[in-house]
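# Structural data only, the sequence is not supplied:
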């Protein structure tokens, strides 16, 4: 059975929507995805570092449309692991685990990997929104489109724009 490593933030959890919502609450300015194309989260949202250390930021992030249904189907066909480089924000660990338990209850605790670097990950397929993770991976890569990577060339990665598209490739 093939193994898939799937990122959480920006692939399952819509952290851009979360950053945008929190930015709007603080500044009254709503940033659209096209307003932040090519910018890292910390560049696009000046208070982003404060947000990620605020209780509830990770716990209440919206689910990316279509991810739950496709993930459940993938889980039936592949060996699925959620791999999140969560150690940068260690206070996020319980929130991320609670979020996954709520929105993806079919995943077991053994399928959740919180790490510092994804260079250690051994799988056949990786779905991620960051080149830094995909570039080090030796298997098949799917680049999940997000504002920070939207303008960048795909490189050696297959870009996907939705979970419906992921399902089309993998199911």
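Received the coordinates, thanks. Here the structure is a predicted model, which is why all the values come from computation and not from measurement.

# When you work out contacts or count neighbours from here on, use the C-alpha atoms and nothing else.
Fine.

# what comes into contact with stretch 134-141?
119, 121, 123-128, 143, 156-158 (Cα atoms under 8 Å, 6 or more residues apart in numbering).

# here comes the other one, which I'd like you to weigh against the first:
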């Protein structure tokens, strides 16, 4: 049985699609996800990254993110076979902690509160695997780091990459 730490934003919850959805709703402009590949997170939108970063402070942003395809089924299978912890930075943005908890309760009701870790820095995380989309979380990790593909990290080659939950399942189940 392996201990697996799984990030939420960009791994379970589709943050990029949420930026696109909220931007379209507010500015009437539909941004193609493909145009965001290789750009820093929150960049690539016509009004600039300050507008997109502003969404992170708005009520509902974290609560209404779309679920990433196949994540529920694969995480449930991992949870049944391994020791799984959801590890998410939830201290920087005022609404993120309660909204992330509500989101998890709705979409991943099988994950008990004992297996949810909200933190500021993930440098304290000890596990066999960490699935995350950010270099800053994977670099200090002592176990096997798995980079979950997101538009902002497509050019990073320092970590073993997983492009989908189907790939995660093939690797860890």
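Alright, I've got the coordinates. It should be emphasised that the depicted structure is a prediction, and the values quoted were computed from it without experimental measurement.

# one step back: going through the contacts of stretch 134-141 of the first structure, which ones are buried?
121, 123-128, 143, 157 (16 or more other Cα atoms under 10 Å).

# mind listing which of these are in helices?
Judged by DSSP state H, helices contain none of those.

# What is the end-to-end distance of stretch 6-23 of the first structure?
Length of stretch 6-23 of the first structure, first residue to last, Cα to Cα, to the nearest Å: 27 Å.

# Buried residues in that stretch, which are they?
In stretch 6-23 of the first structure, residues buried by neighbour count (16+ other Cα under 10 Å) are 6-23.

# before we move on, the earlier item: including distance to residue 40 of the first structure, could the contacts of stretch 134-141 of the first structure go into JSON lines?
Below are those laid out as JSON lines (distance: Cα to Cα, whole Å):
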{"residue": "119", "distance to residue 40 of the first structure": "21"}
{"residue": "121", "distance to residue 40 of the first structure": "23"}
{"residue": "123", "distance to residue 40 of the first structure": "26"}
{"residue": "124", "distance to residue 40 of the first structure": "27"}
{"residue": "125", "distance to residue 40 of the first structure": "24"}
{"residue": "126", "distance to residue 40 of the first structure": "21"}
{"residue": "127", "distance to residue 40 of the first structure": "18"}
{"residue": "128", "distance to residue 40 of the first structure": "15"}
{"residue": "143", "distance to residue 40 of the first structure": "15"}
{"residue": "156", "distance to residue 40 of the first structure": "21"}
{"residue": "157", "distance to residue 40 of the first structure": "19"}
{"residue": "158", "distance to residue 40 of the first structure": "20"}
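
# Who are the packing partners of the top strand by length along the second structure?
Secondary structure of the second structure per DSSP state E: the longest strand is strand 83-89. Counting contacts by 3 or more Cα pairs under 8 Å, 6 or more residues apart in numbering; DSSP states H and E, strand 83-89 of the second structure is packed against strand 3-6, strand 116-119.

# Would you convert the ones you listed into TSV that also reports distance to residue 53 of the second structure?
Output for those, formatted as TSV (distance: least, Cα to Cα, whole Å):
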stretch	distance to residue 53 of the second structure
strand 3-6	23
strand 116-119	20
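
# What is the nearest of the buried ones among the contacts of stretch 134-141 of the first structure to residue 96 of the first structure?
residue 128 (16.4 Å; Cα to Cα).

# now the residue lying farthest from the centre of the second structure: how far from residue 39 of the second structure?
What lies farthest from the middle of the second structure is residue 28; by Cα atoms, centre = their mean that is 25.7 Å. Distance from residue 28 of the second structure to residue 39 of the second structure, counting by Cα to Cα: 22 Å.

# Also residue 168 of the second structure?
For residue 168 of the second structure relative to residue 39 of the second structure (Cα to Cα), the value is 24 Å.

# So between those two, which is more surrounded?
Neighbour totals were compared for residue 168 of the second structure and residue 39, and residue 168 leads with 20 against 14 (other Cα atoms under 10 Å).

# shouldn't the more buried one be in contact with residue 162?
Yes - using Cα atoms under 8 Å, residue 168 of the second structure is in contact with residue 162, at 6.2 Å.

# Could you pull up the contacting residues of the aligned partner of residue 84 of the second structure in the first structure?
Residue 84 of the second structure maps onto residue 80 in the first structure, with residues paired by TM-score structural alignment. Going by Cα under 8 Å, 6+ apart, residue 80 of the first structure touches 3-6, 74, 111.
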